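J.: Here is my input; please provide its structure:
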Amino acid sequence: MKKRILLSILGLLLVIGLLAGIKGLQIFKMVGKKNSFVPPPETVTTAKAHSESWERTLSAVGSLEAAQGVTVAAELPGKVSRIDLTPGTWIQTGSLLLQQDTSSEEAQLKAAEAQAALAKVNFERLRQLIETHAVSQAAYDEGEAKLREAAAQADTIRATIAKKTIRAPFSGRLGIRLVNLGQILKEGDPIVSLQAMDPIFINFMLPQQDLARIQPGLAVRITSDALPGEAIAAKITAINPQADSATRNVRVQATAANKDERLHPGMFASVAVVLPGKNQVVALPATAILPAPYGDSVFVVEERKDEKTGTSGLAVRQQFVRIGEKRGDFVAIVSGLDKGATVVSSGVFKLRNGQSVVVDNTLTPKFSLTPKPNNS
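T.: Prediction:
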């Protein structure tokens, strides 16, 4: 019995050893294949680092402002008796906008004019009598003072009537009416917005270190979401002599023609101040840059010979670069890459240093300094 058990145990150990040997041979072969495995070359698109002349510009965010703009308001309290304005229309200087009730002032004016007429008659009589020395100089002076006082009283009432007759202070386009017929207005109550929009001002801020690079007359390009794909030409017309003490920025104002009134006060705009001269840069598509916390890099495509097989092929070498200004689909290379170098232009995230590649530029995307996506 013991002999049978011993034979069973030996047989079991023999089977286990045989299985372990087979499995070890399999693992050994797999390790050997891994060490000799050569990954297939990766298909990439390429682009050449080339020299370009780029405009020197200063970018900023601006706000549009009318050349003249005001919210017309009531100067004196009173009831609205007449409205002559039509919202959204263009009006000339002096056009009647609104009339407040002036019935009491007109009645007072008639009395004041009568007093002024009487004072004038009395003064004319005194002037005749003074020539014959029939009245004293004091009586003559008093008559003259009463005449002037009566005339001033009448002028005061006329000024009150004029203030309640509200007219356009300048030519421009009216906004939405803010009052109604019969409404009682208080002093300062808004009536309507009036904006002269041609020309139009663009106000923006630039850092103090750029102050020496700008001057009145420099060209400015304005772009806005309201006019997609279109740039409006403007010129710098004023530079604030005082910098903001909190931000150290300087306020700059440019002026642009706006005859069709497509630009409106208060709108946001992107501003590009065009500086004299151009910069020569080495440009690459922005998709060729592999960003990383330790530095940006590109993959340079080079001819490389395999030491084992002796065959030649293309491989990539990771090259760290320092990038500068971005313009459209391109980025300027400040250092780390020479003009004429061929780099991978897409799919850089799947590459590693020394990897074999195959170039296929049939599907290379089109790069532009002024891209216009179809869905923009």
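
J.: can we go C-alpha only for contacts and neighbour counts from here?
T.: OK.

J.: Helices of the stretch 201-350 of the chain, start to end?
T.: For the stretch 201-350 of the chain, applying DSSP state H, counting those that start in this stretch gives no helices.

J.: What is the burial count for residue 39?
T.: Neighbourhood size, residue 39 [other Cα atoms under 10 Å]: 8.

J.: Please provide the structure for the following sequence as well, for comparison with the first:
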Amino acid sequence: MHIKSWLTALLIIVITIGGLGFFKFQQIQAAMAMAEAFPEPSAAVKTHITQSREYVPSYQVNGQIVAKQIVQLQNELPGIIYQVNFAGGDKVNKGDLLLSLNTSEEQAQLASAKATLKLRKSNFARMATLVKQNKVSQQEFDLAEAEMDIAKSNIENLQSIIAKKQIVAPFSGVVGLDTYQVGQFLPSNSAITTIVGDDANIWVDFQVPQTKRRLNVNETVVVTAIGQNREAQRFAAKIVGQNAQMQASSRHMIYRAEINDGATHFRHNELVKITINAKAQQLVVVPNSAVVRNQLESFVYQLVKDDNKAYRAQKLVVSLGERLGDEQVILSGLEIGTLIATEGSFKLRPGLLVYPEMTDDSSLSAALMPMPRNTVELN
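T.: Here you go, the predicted model:
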């Protein structure tokens, strides 16, 4: 009796489990059928076939503008300022008197020296007549001649002192600010002002690291101004010279280039940027929209055909070079002739079905046509 009850219960359990299993199987089959009927995710993108292009990489260094003529005017002798004939920013000509010191004492000494010279000349002329008549000795004649020469030297010395107290422009140009006043005592070797020559051309000095290629005389570099609203000011400069040796402290070579008519745009000691071109290379350049960037890497999506001749996205990690406007230089990771996604590439993921947009090239358009499938586009 007990055995029959156990068998009945077991049969009921088996029937229940079998029924539940069959019901679940039917649910799974229905879900699979629904999944097959649902469109596969896809994306439409614009495409580009990679090509090589001559790429001239460049780098920038800092440069400093150097006037072709510049000097800081200083006084050799001390004295009281008697006259100041310039103001900061004035244009002066070569030989113009800029500043003079009081020379009243030297002028008085000069007048005395001239009177002495007149007397010495008269005495020398008298001695010259007497020596011919043998009325004076040759020694007395030589002494008179020496005294006359000494008087001449005294005059020349005083004239030199007076000239040194007259500060004149050594060349034509523009003077800097004046900081001294009439009546002020000026010690020797005081910095009076700076004068910059009015040459239309100007130099720019810059340093290139030892790791870069050596530049040649007559090679051209590009000088860019620094400052608000001046970034667009670019000027060609031709290298005119270089230092005889490498800088021991920095391992840099110093070069000097000349900017034609640069004095109207730059000032002495002004900081500028120097752009130097390196050796030309053949590299892959792609539209910037083709490159997807994240914190770890940069990559593009190559479009490859699957077994059904439909295009799938394949991720290619690339190494980026310089950005050229709307284009990006690819240093490595991408070969010439590769079909890649451009606009819309941000929607892609590896393995995603892709519909490339048609191009103007009919043969390429035919090559891009995928096999018809039930799809839904990803937004």
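
J.: all strands for the stretch 51-200 of the second structure, in order.
T.: Per DSSP state E, counting those that start in this stretch, the stretch 51-200 of the second structure carries strands over the ranges 52-55, 58-66, 70-74, 79-84, 91-92, 97-101, 166-168, 173-175, 185-186, 191-197.

J.: Ok, which of those strands comes nearest residue 249 of the second structure?
T.: Nearest of the strands of the stretch 51-200 of the second structure to residue 249 of the second structure, taken as Cα to Cα: strand 58-66 at 17.3 Å.

J.: The closest one: average distance to aligned residues in the first structure?
T.: Compared with the first structure after fitting, strand 58-66 of the second structure has a mean deviation of 2.2 Å; criterion: mean Cα distance after the TM-score superposition for the first structure.

J.: How far off centre is that strand?
T.: 4 Å (Cα atoms, centre = their mean, to the nearest Å).

J.: what does stretch 296-305 of the second structure give?
T.: 34 Å.

J.: For that stretch, give me every contacting residue.
T.: Residues outside stretch 296-305 of the second structure that contact it (Cα atoms under 8 Å, 6 or more residues apart in numbering) are 290-293, 310-320, 338-341, 345, 348, 350, 354.

J.: Equivalent analysis for stretch 104-119 of the first structure, please.
T.: Outside stretch 104-119 of the first structure, the residues touching it (Cα under 8 Å, 6+ apart) are 143, 146-147, 150-151, 153-154, 157-158, 160-161.

J.: Recalculate using a threshold of 7 Å.
T.: Identification of contacts with stretch 104-119 of the first structure by Cα atoms under 7 Å, 6 or more residues apart in numbering yields 146-147, 150-151, 153-154, 157, 161.

J.: Can you give me the neighbour number for residue 255 of the first structure?
T.: For residue 255 of the first structure, the tally of surrounding residues (other Cα under 10 Å) stands at 24.

J.: ok, now how distant is it from residue 249 of the first structure?
T.: Counting by Cα to Cα, to the nearest Å, the separation of residue 255 of the first structure from residue 249 of the first structure is 20 Å.

J.: Any idea how many residues pack against the closest residue to residue 153 of the first structure other than its chain neighbours?
T.: Nearest non-adjacent residue to residue 153 of the first structure, counting by Cα to Cα, 6 or more residues apart in numbering: residue 112, 6.4 Å away. Residue 112 of the first structure: 21 surrounding residues under other Cα under 10 Å.

J.: counterpart of residue 112 of the first structure in the second structure?
T.: Under the alignment (TM-score structural alignment), residue 112 of the first structure pairs with residue 113 of the second structure.

J.: same check, this time on residue 233 of the first structure
T.: In the second structure, residue 233 of the first structure lands on residue 236 (TM-score structural alignment).

J.: what residues are up against that match?
T.: Neighbouring residues of residue 236 of the second structure by Cα under 7 Å, 6+ apart: 220-223, 259.

J.: Good, we can wrap up now.
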